[in-house]
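Chemist: Sequence first, then the predicted structure, then my questions.
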Amino acid sequence: MATITVSAPGKVLLAGGYLVLDRAYQGLVFGLDARIYICVQAATNSETDSNSRKIIVRSPQFEKAHWVYSYVPAKDGVRITQSHESESDTRNPFVETTLVYVLTYLFHLSIDLVGDLNITILADDDYYSHTKSSTKGSFSKFGVTLANAHKTGLGSSAALVTSITAALLGAFVPHAANSEFSSHQHVIHNLAQAAHCAAQGKVGSGFDVAAAVYGSCLYRRFTPSLLEHVGDAGSDGFGERLHRCVENLDPHRPWDVEVLKQAVQIPRSLRLVLCDVDCGSQTPGMVKKVLAWRKERPEEADLLWSALQQGTEDLCAELKRLAQLEAIEEIKRENLRDTISTIRSLIREMSNKSGVPIEPPSQTELLDACCTVPGVVGGVVPGAGGYDAVVLLVEDNEKALVDLQNLLDKWKSTTESGSGIAKGRVSLLGVKQDVQGIKMEPAGTFVGWI
């Protein structure tokens, strides 16, 4: 078995929050240069039994992040059990479920799975808002357990599931990794979507997995029944149903996901900037409340969602126009600024009508202040919105970033009465957009960590 090292990017949903749940609409999602890295290699312990089936998973940036699994091929898929040898006393459902799904798929292809595996996971710093206790190479030790890590919402679980999926396929099916997995992207995508949905206990829109596989794109979700039909791992016929789903062999349930990479460009003179607002937990149940409002007032909601869809299309078109134009002349950004402003206005309208704080007043205040900084074109609350992040389009030069940082250093958010959200500092993350999805990494990436 080949040793293989891969990475997958994080994501930010710039436009199409909530709409992306419905196949009638699209979401504009950008991959980010913050990545999750996976190294898969055969165990080298001389005492390892050649018939052993053990998987050792380590995430050495965190305390006690060490899981040991035994796996057994069975009639309806590979079964996995967490061993008492694990240092962690908690489960890691995203790792465990991904192993079940990928190994079941490989076993169904009659690939020999005998032998022990070592899987090592590393994450770029911006996935977590923690003071780093030490650094080795490009990665930091976070000094906390994974359960106590504060995520910044960049899509770590989707990037993790996707990178494990790609790494295992590349290790057991070596030609799959050729040309950055180009011939197997659809397999990685379909399998990672199935595993990710199973791990989180629901069939989501899947835009985060799509960004992890393909990078930045205009995304239209798949029909949920595609994955609902696969059923639970270990159920009768699970392995066959999973194989047919991943390989798109069921004529009655074809994959109808739409990933348009060519629709997404950002001018070289601009970059995405993300701000992490350390304000405690986001209001729970936001998605349920928005969907309940849409069900109760369908005509009102459909008019607003159609306008937001048009805003997403206009934003894509204007970014692409400016990207193509800047090679031949100085670009003017007034139309881009107006398009972002229109989207924000529609989001606030949806906030008011649904009673959900998608762009709450504290975020309006923060975004308005950021937009006064020279070089900031505009910004939105990404994804489902709430209190914990904003994303900005900014001129890609040092002065604009320094001026923005100076504003944020002094920023004090106001707190809405009764929101339950505490005041917190606003941190400028170091991430920016990345067009590439899953990719191979140099063998030296994990030096000092394995």
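Modeler: In hand now; what should we look at? Since this is a predicted model, take the numbers as computed values, not measurements.
Chemist: C-alpha only now, for contacts and for neighbours.
Modeler: Fine.
Chemist: Check which residues of stretch 431-445 are buried.
Modeler: By neighbour count on 16 or more other Cα atoms under 10 Å, the buried set for stretch 431-445 is 431-441, 445.
Chemist: measure that stretch end to end?
Modeler: End-to-end span of stretch 431-445 (Cα to Cα, to the nearest Å): 19 Å.
Chemist: which other residues reach it?
Modeler: If you take Cα atoms under 8 Å, 6 or more residues apart in numbering as the criterion, stretch 431-445 is touched by 4-9, 30-34, 126, 162-163, 166, 177, 180-181, 211-216, 271-274.
Chemist: tally of neighbours for G137?
Modeler: Using other Cα atoms under 10 Å, G137 has 10 neighbouring residues.
Chemist: Tell me who's in contact with it.
Modeler: G137 makes contacts with 447-448, as judged by Cα under 8 Å, 6+ apart.
Chemist: Go through the contacts of stretch 431-445 and flag which are in strands.
Modeler: 4-9, 30-34, 271-274 (DSSP state E).
Chemist: quick one: which of those residues is nearest N51?
Modeler: Using Cα to Cα, I4 comes nearest to N51 of the ones in strands among the contacts of stretch 431-445, at 21.9 Å.
Chemist: would you list every one of the helices in this structure?
Modeler: Remark: helices assigned in the chain by DSSP state H are 93-108, 156-172, 178-181, 185-200, 207-214, 225-228, 238-246, 286-296, 298-325, 334-354, 361-370, 398-409.
Chemist: try it against this one:
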Amino acid sequence: MAEFNIANLKEASLAMAVVASAPGKVLMTGGYLILERPNAGVVLSTNARFYAIVKPLYEEMKPDSWAWAWTDVRLTSPQLSRESMYKLSLKNLMLQCVSSRQVLFESRNPFVEQAVPYAIAAAHALFDKDKKDALHKLLLQGLDITILGCNDFYSYRNQIEARGLPLTPESLAALPPFTSITFNAEEENGQNCKPEVAKTGLGSSAAMTTAVIAALLHYLGVVDLSPLSKNEGSADLDVVHIIAQTAHCIAQGKIGSGFDVSSAVYGSHRYVRFSPDDALNGTPLQEVMAAILKGKWDHERTKFSLPPSMNLVSILTYTIDVSLHLLGEPGTGGSSTPSMVGAVKRWQKSDPAKAQETWRKLSEANSKLEIQFNILSKLAEENWNAYKCVLDICSKQRSPTAVILQSCSRNSVKDSYTSFILFVDNDVQAANYFVYAVKWIEQSTEPSEEAVVKALLGARSAMVEIRNLMRQMGEAAGVPVVLTSYSDFTNVLCYNRTANVFFSFGYSPERYIDLPAMPCNGLTLYGFCKLNIEPESQTRLLDATMDMEGVLLAGVPGAGGFDAVFAVTLGDSGSNVTKAWSSLNVLALLVREDPHGVSLETGDPITKEITAAVSAVHIE
């Protein structure tokens, strides 16, 4: 298949082409908690975007097209060298794949396959008879859909190393926009392999689904995306959101929290999930689409974005220097979010009191971080000069380091601008740490500057508390696994099925009593496997990152695991972080926060991506 070229769009049907884009996401707070109402999470939308281009497949209707019960749909994904042809039933909107071309393996795209009929069903539900006739005529020209994802949605480590380039943002920016994704060779048993290039966890399926649905709805005349830059809370966006959430749930075969779709539509915000029943009402398609659109979705959304002069930096974490033991390239040794969520849910059922208390503390810590960021945004608005002065100075200095001085009661701790209190709760008592913020505090010469420093330290301590609680949850939700040898784990539990006796080495056998026996010669070995929400290797990297100049905070996004970490930096200090990460053989993405959600594009996506890639690279 020929490489995608924007010139392919410059034909008679170009005037009718619609290009829409939707952003990827980073879930900064709310991992696991966001799955249940009324817990909230803060999700940041990014400058990595998925594009969908929709135009007529045929320049005009064929003379006998009025008698057709089906129309043609072509889906092209140039990065995967994939082109599929479908027949769309104009009666029940069923989509059938009739041919598919791909270089290395056959693969369907369930998200687009659901997006197309759901978008058209929405048009049928909202249009009167005259508009339905026009819709029918438009559909008879067929649909030509092209999807393109920014390079940041995928890992291109192999391509960079193959070119002999260093693992730096500059090397990423040197790749052509929408670089083709290569695939592994077939396995010996003939089964198809997954793409060699792993995803980066930015929510590609949600961004793609949203972009396709937004482009289709605008193309069909259901919504008008053009004025959205001035009104990000419009009813048209709500329609895009409802259809995208429903189609995405059906494509996944499950109902997730929906924060990734919500951020793809609305951009950065504070999110509380919808009730799970809301999305299931989307089937059967034709009968209840009107009810879906008229129904009241109970998700909650509050505007949020990082305060001014703060930047999001994100990386993938791969096998790096042995001294750090950082493992887990996404797609090869990364973390499975569904399995991690399942482990946490099992822990909630087995120890509800402890789980509820941990979630309460984590929810409070999440709220603290959000509040401090909102305070900083307000301080920037009220006194920009004082705010900017503090951030400029702090961006060139290392952040305060926590030093344990003593353990004491909360009543004996005094809060002041010359010391900051960091509370870290455990099962026994609250241990209070004085955090001497001398370097930052010394820069504040007036109350307005002191307020900025205090809020910065408040945000930092809140993230430290979040990380601590997430690690505690990972340890508590650890699941037993069958061992292949004693050397695999340091904590071993043996179970002799014949004697029905547990031999415990490090952990109480009671927590494994309900496990099915899997004996080997009468003996089954179980090991305690900690749930790696923040693996030790990530902890070392994050601690080192938070000790760098200009770094406010750092953490693992979403459900955590080995896949990625993020940092929030002050001013222009992000380049220092990416250089330090590169020296550890980890690759910083070109991702930054972009608070805007789905949008209608008026220019060439390739040109836009080149500009974005260049601007993301800091030139000394």
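Modeler: On my side now, so go ahead. Being a predicted model, the structure only gives us computed values, none of them experimental.
Chemist: TM-score for these two?
Modeler: The TM-score (TM-score structural alignment, normalised by the length of structure 1) is 0.87; 419 aligned residues with a Cα RMSD of 2.5 Å.
Chemist: deepest of the helices of structure 1, which one?
Modeler: Per-stretch averages of neighbours, counted by mean count of other Cα atoms under 10 Å, single out helix 207-214 among the helices of structure 1, with a mean of 31.
Chemist: contact partners of it?
Modeler: 8-11, 20, 27, 29-31, 155, 158-159, 162, 185, 188-189, 192-193, 196, 217, 219-221, 259, 261, 436-438.
Chemist: Which part of structure 2 matches it?
Modeler: Counting by TM-score structural alignment, helix 207-214 of structure 1 falls onto residues 259-266 of structure 2.
Chemist: how close does the residue of structure 1 most remote from its centre sit to F172 of structure 1?
Modeler: Distance from the C-alpha centroid of structure 1 peaks at E47, with 38.4 Å (Cα atoms, centre = their mean). Between E47 of structure 1 and F172 of structure 1 the computed distance is 22 Å (Cα to Cα).
Chemist: likewise R221 of structure 1?
Modeler: 29 Å.
Chemist: Repeat that for G355 of structure 1.
Modeler: Separation of G355 of structure 1 from F172 of structure 1 (Cα to Cα): 50 Å.
Chemist: Equivalent analysis for G201 of structure 1, please.
Modeler: 28 Å.
Chemist: Please pull up the equivalent of G383 of structure 1 in structure 2.
Modeler: By TM-score structural alignment, G383 of structure 1 lines up with G558.
Chemist: returning to that earlier point: out of the helices of structure 1, which comes closest to V78 of structure 1?
Modeler: Once the helices of structure 1 are compared by Cα to Cα, helix 93-108 is nearest, at 4.8 Å.
Chemist: so what does that closest one touch, helix or strand wise?
Modeler: In terms of contacts (3 or more Cα pairs under 8 Å, 6 or more residues apart in numbering; DSSP states H and E), helix 93-108 of structure 1 is packed against strand 77-82, helix 156-172, helix 185-200, helix 238-246.
Chemist: other SSEs contacting the third one?
Modeler: Read it as helix 185-200 of structure 1. Helix 185-200 of structure 1 packs on helix 93-108, helix 156-172, helix 207-214, helix 238-246, going by 3+ Cα pairs under 8 Å, 6+ apart.
Chemist: how much does the third one deviate in direction from helix 156-172?
Modeler: So the one you mean is helix 207-214 of structure 1. 40 degrees (axes from the mean of the first three to the mean of the last three Cα atoms, to 10 degrees).
Chemist: can you check the first one too?
Modeler: Using the same axes, to 10 degrees, the interaxial angle of helix 93-108 of structure 1 with respect to helix 156-172 works out to 30 degrees.
Chemist: Can you lay out the helices and strands packed on helix 93-108 of structure 1 as TSV showing distance to V373 of structure 1?
Modeler: Formatted as TSV, those follow (distance: least, Cα to Cα, whole Å):
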stretch	distance to V373 of structure 1
strand 77-82	52
helix 156-172	30
helix 185-200	39
helix 238-246	47
